[in-house]
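>>> Structure for the following, please:
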Amino acid sequence: MTQPHHEQDAHPVHGERGQDIADRLCDRVRRADAEGTPLKIVGGDTKAFYGRPVEGETLSLADHRGITHYDPVELVVTVRAGTPLAELETALDAEDQRLAFEPPHFGASATVGGTVACGLSGPRRPWAGAVRDFVLGARVISHDGKPLRFGGEVMKNVAGYDLSRLMTGAQGTLGVLTEISFKVLPKPAATRSLRLTMNLESALERLAEWGRQPLPLSAAAWYDGALLLRLEGGNSSVAATAERLGGDALDTDFWRTLREQRLAFFTDDARPLWRLSLPNDMPALALDGQVLYDWGGAQRWLKSDADAETIREAAARAGGHATCFTPHAEGGAESPFTPLSPVLAKYHRQLKAKLDPNGIFNPGRLYEAL
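Down below sits the predicted model:
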């Protein structure tokens, strides 16, 4: 464990506010593997909609919680997987620090482990990085119930092939995350959000132009006939950029509402929700439905009744892919994620067979064959 340079500056360890049930979890996994019993791994269960349904005995990590180490000087925090995400963010906020990838909660019970397992990031992702970019290390329970540690608490420990990052976005299909170490960042001195009325074509042109300039952008969306921007950085830089770009003031809470999918776009339209990952300068696709542009155009939210094949073919022709966020039982696609190519499917099967030979970890969560 990395020691702080100045012991008096280290944040107190919060393990006493939670509990360590790792031994109990290891025993449960060991028995499941020996018996070939599938396990449905659950934290706060706020992202159960994301992926395919899992049939198995519930393995809850909700009681495995607590901040085990936090050093604001070193910009590192280590947290048990069942720790509520809100609890971690409150601790970081007290030191004027944050998780720069701005993870969505989708509910008050969201946990740190679920955040990493699902690998979802908020509006700041293109400018700050994704979840995996901030994972320094992790503790994982293997299929035979052994506690393993990958990475550490400094960036140099995660050079090259690292299983702690492989677990990010794997949705619990390769092992049970029990503890994660993150790199955290200070909050900016100034934040300001702007609303510039313009059509989509003009918005994409502006974003392409501004993307080549050293502007303090940290979020960009096009919604309801306007380009919406967030500026973060030093006071003078943010003020000068806001004056240069113009527009009207926008409530900075907009970005949290977007991140948590609480805008009317998400709540007032009953059609299935799709996320299109595309080149950010790609013009609008010829798809029926309503679209919200996020991540400067690289992430596009689509509300549409079009069939999965039509949507995925359009995304593929544009150089991207499409993910369905609406469960199949509620009218969404049977397979939420883009089908794997034969080569990728081969590697996924080999990896699953190596790390989970008896297929006990969240079977079928990502793909039916895994």
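>>> Going by C-alpha atoms from here, please, whenever you check contacts or count neighbours.
Noted.
>>> and the spatially most central residue of the chain, what is it in contact with?
With distances taken as Cα atoms, centre = their mean, Leu120 lies nearest the centre of the chain, 1.7 Å away. Counting by Cα atoms under 8 Å, 6 or more residues apart in numbering, Leu120 touches 103-104, 130-131, 169.
>>> Out of these, grab the one that's most surrounded.
Counting neighbours by other Cα atoms under 10 Å, Val131 leads the contacts of Leu120 with 25 neighbours.
>>> Go ahead and confirm it touches Val116.
Yes: in terms of Cα atoms under 8 Å, Val131 counts as a neighbour of Val116; the distance is 6.7 Å.
>>> picking that back up, can I assume the residue nearest to the centre of the chain sits in a helix?
No: counting by DSSP: H, G, I helix; E, B strand; the rest coil, Leu120 is located in no helix; its state is coil.
>>> how far away is it from Gly211?
Going from Leu120 to Gly211 by Cα to Cα, to the nearest Å gives 23 Å.
>>> Equivalent analysis for Thr267, please.
With Cα to Cα as the criterion, Thr267 and Gly211 are 31 Å apart.
>>> do the same with Asp248
Counting by Cα to Cα, the gap from Asp248 to Gly211 is 21 Å.
>>> Next: Ala333.
Going from Ala333 to Gly211 by Cα to Cα gives 34 Å.
>>> Pick out whichever of the two has more residues nearby.
Ala333 (21 against 12).
>>> Alongside the first, I'd like the structure of this one:
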Amino acid sequence: MNTTIASMDDSGSLIEQVAAALRNRVPLRIRGGDSKAFLGRRITGEEIDLRSHRGVVSYDPTELAITVRSGTPVTDLNALLAAQNQMLPCEPPVFNGAATVGGMVASGLAGPRRPWAGSVRDFVLGCRLITGQAKSLRFGGEVMKNVAGYDVSRLMAGSFGCLGILTEVSLKVLPRPRASHSVSLELSAAEALLKLSAWRRAAVPVTGAFHTQGRLYIRFEGGEGSVREALALAGGEEADPSIWEELREQRLDFFGGERPLWRLSVPALATVQGWPQDTLFDWGGAQRWVKSDEPASALREMAEKAGGHASCFTPVPGVESLHPLGPALLRFHQQLKAKMDPCGIFNPGRMYADL
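Next comes the predicted model:
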């Protein structure tokens, strides 16, 4: 396993490109590996590529923290951490190895472990970013406190590059679990969600749970004793541990086919009655993948009634990728955008037409 990461500081060139864009009032399309280009609205503008800006800035395994440049491939970061028996707890997808650390934070996508370990945002300690005034500033971490009431470093998680250009990210990491074992059980979706809820209350060490085609797949992780007890409690059949990577990277058979793929984020115990037949229940029921030709309005209404929201992961003509914002929330986003990117040059319209 290669545990070295090529290093290059390209921040000077990136700042110059932003300054030129400001002078010429030219919008910028920020890209890393482009592995998540399917998410959000299509935008035009001069491309600014961060893949050359990569490498480890600092890493002390004993401190459980690492700072890397945003163009660093997530696969390289995973390999470096694994060599120290550590990991990114949020288990982000790598999408054929193209995903970069900057794109990981900007999209906020997390893998199967997210409900039990936390989101990408939860593990961002700080960042350095190029602002809408072409200045390089550092936020969070040990360098300077955030200002104006905003935790800027965490605001960048899920911002899709609309607030600034991430150049460095400081992340909290964790030791890899001492024991890990996966099993599957034959259960209905409703039975599976109730069982998972009971296990959560009993502090059973679940770190992954999804249901598809009448089977619940569970991953137990922790100390040898606690995992052994969990297996005795759950029963079931042994499952190939690679299934979690297949799920995370959307390579399961469920994700194939031509029908649009929707992600519905709802409370874990939201009813399963009335849901489309082709639904994969992930995150213990809180993330529901749906393959459906139903109108966007119908799927979004279903998500809203359950107390959540729906995003389309497959480009569909005339369909917004992200769930529409209410007037008050949209106004807050617009005010934040105006504060962070007053000239509106960073990924304009990527999330919503009015941002």
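>>> returning to what we had before: need the residues touching each of Val131 and Val116 of structure 1.
With Cα under 8 Å, 6+ apart as the test, Val131 of structure 1 and Val116 both reach Thr168.
>>> just the helices in the stretch 1-150 of structure 1 please.
22-35, 85-93, 112-118, 125-128 (DSSP state H, counting those that start in this stretch).
>>> Make TSV out of these and add distance to Leu340 of structure 1 and mean neighbour count.
TSV is the format used below for those (distance: least, Cα to Cα, whole Å; neighbours: other Cα atoms under 10 Å):
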stretch	distance to Leu340 of structure 1	mean neighbour count
helix 22-35	27	17
helix 85-93	31	17
helix 112-118	18	26
helix 125-128	24	18
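>>> now for Val54 of structure 1: what does it line up with in structure 2?
Correspondence of Val54 of structure 1 to structure 2, assessed by TM-score structural alignment: Ile43.
>>> Count the residues that sit near that match.
Other residues close to Ile43 of structure 2 by other Cα under 10 Å number 15.
>>> and the closest residue in space to it that isn't next to it in sequence, how many residues sit next to it?
Excluding its sequence neighbours, the residue lying closest to Ile43 of structure 2 (Cα to Cα, 6 or more residues apart in numbering) is Arg350, at 6.0 Å. For Arg350 of structure 2, the count of nearby residues is 23 (other Cα under 10 Å).
>>> counterpart of Arg350 of structure 2 in structure 1?
Match for Arg350 of structure 2 (TM-score structural alignment): Arg365.
>>> residues contacting its match?
Counting by Cα under 8 Å, 6+ apart, Arg365 of structure 1 has contacts 51-54, 171, 173.
>>> List which of the residues you listed are still in contact in structure 2.
Among the contacts of Arg365 of structure 1, the contacts conserved in structure 2 (both residues aligned by TM-score structural alignment, their matches' Cα atoms under 8 Å) are 51-54, 171, 173.
>>> Strands - which of the residues you listed land there?
When the kept ones among the contacts of Arg365 of structure 1 are checked against strands (DSSP state E), there are no matches.
>>> what's the distance between the counterpart of Pro92 of structure 2 in structure 1 and Gly15 of structure 1?
Mapped onto structure 1 by TM-score structural alignment, Pro92 of structure 2 lines up with Pro103. Pro103 of structure 1 is 23 Å from Gly15 of structure 1, where distance means Cα to Cα.
>>> got the contact list for the equivalent of Val140 of structure 1 over in structure 2?
Under the alignment (TM-score structural alignment), Val140 of structure 1 pairs with Leu129 of structure 2. With contact taken as Cα under 8 Å, 6+ apart, Leu129 of structure 2 is in contact with 135-138, 164-168.
>>> let's see it at 10 Å
Contact analysis of Leu129 of structure 2 by Cα atoms under 10 Å, 6 or more residues apart in numbering lists 11, 15, 70, 135-139, 152-153, 156, 163-169.
>>> which non-adjacent residue is nearest Asp282 of structure 2?
Take Asp282 of structure 2 and drop its neighbours on the chain: the residue closest to it by Cα to Cα, 6+ apart is Phe210, 4.3 Å away.
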